[in-house]
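> Structural data only, the sequence is not supplied:
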């Protein structure tokens, strides 16, 4: 079962006020087997692609025998899934990576726990104006997310490919010095879901796009000018729940199923670009 909940994205940037902290990985113990004859229903918030589709696969192929049933609610933003989880309107969510979660925990005061990474959505740089990295001119306009944790990630991607220099771990667009931005890049900050739409703007030389939004827009890894490294990448998406539910056997079972070989095979077959 899937439902969709959409947040109007205008003005969303003001709702992001992120720094750094941490919620420990504390996967609840699976304990005794659940009863398939009386499945426990879990209401899970997720981004439409690929997270909700992965959950749908679990629900249709694995959940019944495991004694759980998923009620999947789709979100087109990165704000409501954590708000609704904290309010008890969701049992868990699956849309975010650890650096973003840690920022949310510190800034918003959430008491969340999380599992281990399930899949990675690499950040990639796309352009409708330029065919390769060498073609990006001095003073180029780069469309980038306004979400602070992912903005740092995008800036690091630019640095890894020689467009910026010596970018610190806590960098933001406004903190860049002339020495760190030797090409004089200009940045257009916008909401994460809208970056992909700005790719069509004639003024945009480059857009740094998250993997899930790239997939939804039909962009392929081969279309990218350059991509984020996979090895050692800390941005894998994970399952998140309220810390008070650390002993919830149904959530533990879902965490287990999301790491099953069947699910990993499904992800690799359906989205070869994801890891």
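Arrived safely. Everything numeric in this text was worked out from a predicted model, so none of it was measured. Numbering: from 1, shown residues only.

> C-alpha from now on. contacts and neighbour counts both.
Will do.

> Grab the most central residue of this protein for me.
Centroid-nearest residue in the chain, with C-alpha atoms, centre = their mean: residue 96, separated by 4.1 Å.

> So it is in contact with residue 237, correct?
Yes. Judged on C-alpha atoms under 8 Å, residue 96 makes contact with residue 237 at a distance of 5.2 Å.

> check contacts around the closest residue to residue 52 other than its chain neighbours.
Counting by C-alpha to C-alpha, 6 or more residues apart in numbering, residue 52 lies nearest to residue 46, which is 5.3 Å off, once chain neighbours are set aside. Listed by C-alpha atoms under 8 Å, 6 or more residues apart in numbering, the contact partners of residue 46 are 52, 72-75, 81, 93-95.

> Doesn't residue 254 lie inside a helix?
Yes. The assignment for residue 254 by DSSP: H, G, I helix; E, B strand; the rest coil puts it in a helix.

> quick one: residue 3 from residue 48, how far?
Separation of residue 3 from residue 48 (C-alpha to C-alpha, to the nearest Å): 10 Å.

> what touches both of the two?
residue 74.

> which SS state does the closest residue to residue 2 other than its chain neighbours fall under?
Nearest non-adjacent residue to residue 2, counting by C-alpha to C-alpha, 6+ apart: residue 72, 4.5 Å away. Following three-state DSSP, we place residue 72 in the strand state.

> so what does the longest helix along the chain touch, helix or strand wise?
As assigned by DSSP state H, the longest helix anywhere in the chain is helix 148-160. For helix 148-160, the packing partners by 3 or more C-alpha pairs under 8 Å, 6 or more residues apart in numbering; DSSP states H and E come out as helix 98-108, strand 141-145.

> take a look at this one as well, against the first:
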């Protein structure tokens, strides 16, 4: 009996310990741990480190090679905030994944564009040519909206940011073939297809000249990259100071000079 009681106690202690390890919220008001992808997000964050340091806040930037891990890391309390996505993407996955997040601030837009090693204008598109688009619903929808804007295709009225696929194309006059790929894999496919729609951060990380787009979104794009935090955290003083620093004139100037239109301030 004593052994059974001891075993039960040990299991309970282990369970509590594992629960504690799985939830690592940072309660230090003088420190922010933020997750980001390398380009341009971590580069922009590096610029606000000195300003936040002056205000007594230590900014720790964790760069994730796999962007799909950034929201789970925020959910599990491994980081205080993340910076890599637009709200449309977050909305498209939040319910399914159980992400209870909110937007602390809009920081920048990365105009999505159509790139090609084979053609230089839409007029050169031939019947049956292949175009690669991002496979996640929000960016696939965004890609199709860009093509629709330039009369390449027409979408069904039921097309959605949360569920978009190639089946949502209603009119495709040139019988284009659309290939869906993970966004970060698309640059490798450029030599094998006619053209590809690539997110700007992916293009920058792949050393693609972002001035060579055939078509791209304008500065009025609603797809602003955000600082995402867990519900209830956006009013924390340290998060407010982070957003204020990122939305400063100094950061606006840095973005404009560093990325020359490939990244556009959204504030």
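Thanks, I have it. All figures in this text were calculated on a predicted structure; none of them were measured in a lab.

> just to revisit the earlier point, compile the helices and strands packed on helix 148-160 of the first structure into TSV and extend it with columns for distance to residue 167 of the first structure.
Shown next, in TSV, are those (distance: least, C-alpha to C-alpha, whole Å):
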stretch	distance to residue 167 of the first structure
helix 98-108	17
strand 141-145	15
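
> Please identify which of those is closest to residue 253 of the first structure.
Closest approach to residue 253 of the first structure among those (C-alpha to C-alpha): helix 98-108, 20.6 Å.

> so how far does the closest one sit from its counterpart in the second structure?
Aligned to the second structure and superposed, helix 98-108 of the first structure gives a mean residue distance of 1.4 Å (mean C-alpha distance after the TM-score superposition for the first structure).

> for the second structure, longest helix please?
Per DSSP H, the second structure has its longest helix at helix 2-22.

> After that one, which helix or strand is next? Please name it.
Later in the chain than helix 2-22 of the second structure, the nearest helix or strand by DSSP states H and E is strand 31-36.

> So which bit of the first structure is that next one matched to?
With TM-score structural alignment applied, strand 31-36 of the second structure matches the range 41-46 in the first structure.

> Check which residues of that stretch are buried.
For stretch 41-46 of the first structure, the neighbour count (16 or more other C-alpha atoms under 10 Å) marks 42-46 as buried.

> all helices of the first structure, in order?
Going by DSSP H, the first structure shows helices at 53-61, 63-66, 80-86, 98-108, 148-160, 195-198, 211-216, 249-258, 261-270.

> which residue numbers in the second structure go with the last one?
To tie it back to what came earlier, the one meant is helix 261-270 of the first structure. The counterpart of helix 261-270 of the first structure in the second structure, using TM-score structural alignment, spans residues 249-258.

> average distance between the matching stretch and the first structure?
By mean C-alpha distance after the TM-score superposition for the first structure, the fitted stretch 249-258 of the second structure averages 0.8 Å away from its aligned residues in the first structure.

> Check the offset of that stretch from the chain's centre.
Chain-centre distance of stretch 249-258 of the second structure: 20 Å, with C-alpha atoms, centre = their mean, to the nearest Å.

> Distance check, residue 204 of the second structure against residue 116 of the second structure.
Distance from residue 204 of the second structure to residue 116 of the second structure, counting by C-alpha to C-alpha: 15 Å.

> actually residue 226 of the second structure, not the one I wrote
Residue 226 of the second structure sits 29 Å away from residue 116 of the second structure, going by C-alpha to C-alpha.

> Between those two, which has more neighbouring residues?
Neighbours per residue (other C-alpha atoms under 10 Å) separate residue 226 of the second structure from residue 116, with residue 226 holding more: 24 against 19.

> just checking, that one touches residue 81?
No. Residue 226 of the second structure lies out of contact with residue 81 (C-alpha under 8 Å); the separation is 9.9 Å.

> Now list whatever residues contact both of the two.
Taking C-alpha under 8 Å, 6+ apart as the contact definition, residue 226 of the second structure and residue 81 share no neighbouring residue.

> So which of residue 3 and residue 48 of the first structure has more stuff around it?
Comparing residue 3 of the first structure with residue 48 by other C-alpha under 10 Å, the one with more neighbours is residue 48, at 23 against 12.

> gap between the aligned residue in the first structure for residue 197 of the second structure and residue 196 of the first structure?
By TM-score structural alignment, residue 197 of the second structure lines up with residue 208 in the first structure. Distance, residue 208 of the first structure to residue 196 of the first structure, using C-alpha to C-alpha: 8 Å.

> out of those two, which sits in the more crowded spot?
Neighbour count, other C-alpha under 10 Å: between residue 208 of the first structure and residue 196, residue 208 has more, with 29 against 24.

> Could I get the contacting residues of the more buried one?
So residue 208 of the first structure contacts 123-126, 142-145, 154, 195 (C-alpha under 8 Å, 6+ apart).

> Dump those into a markdown table; add neighbour count as well.
Below are the contacts of residue 208 of the first structure laid out as a markdown table (neighbours: other C-alpha atoms under 10 Å):
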| residue | neighbour count |
| --- | --- |
| 123 | 25 |
| 124 | 23 |
| 125 | 23 |
| 126 | 30 |
| 142 | 25 |
| 143 | 27 |
| 144 | 28 |
| 145 | 28 |
| 154 | 25 |
| 195 | 23 |
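
> wait, which of those residues is closest to residue 183 of the first structure?
Residue 183 of the first structure lies nearest to residue 142 out of these, by C-alpha to C-alpha, at 11.7 Å.

> Residue 67 of the second structure corresponds to which position in the first structure?
Using TM-score structural alignment as the criterion, residue 67 of the second structure maps onto residue 78 of the first structure.

> I should have written residue 46 of the second structure there, sorry.
Matched to the first structure by TM-score structural alignment, residue 46 of the second structure sits across from residue 56.
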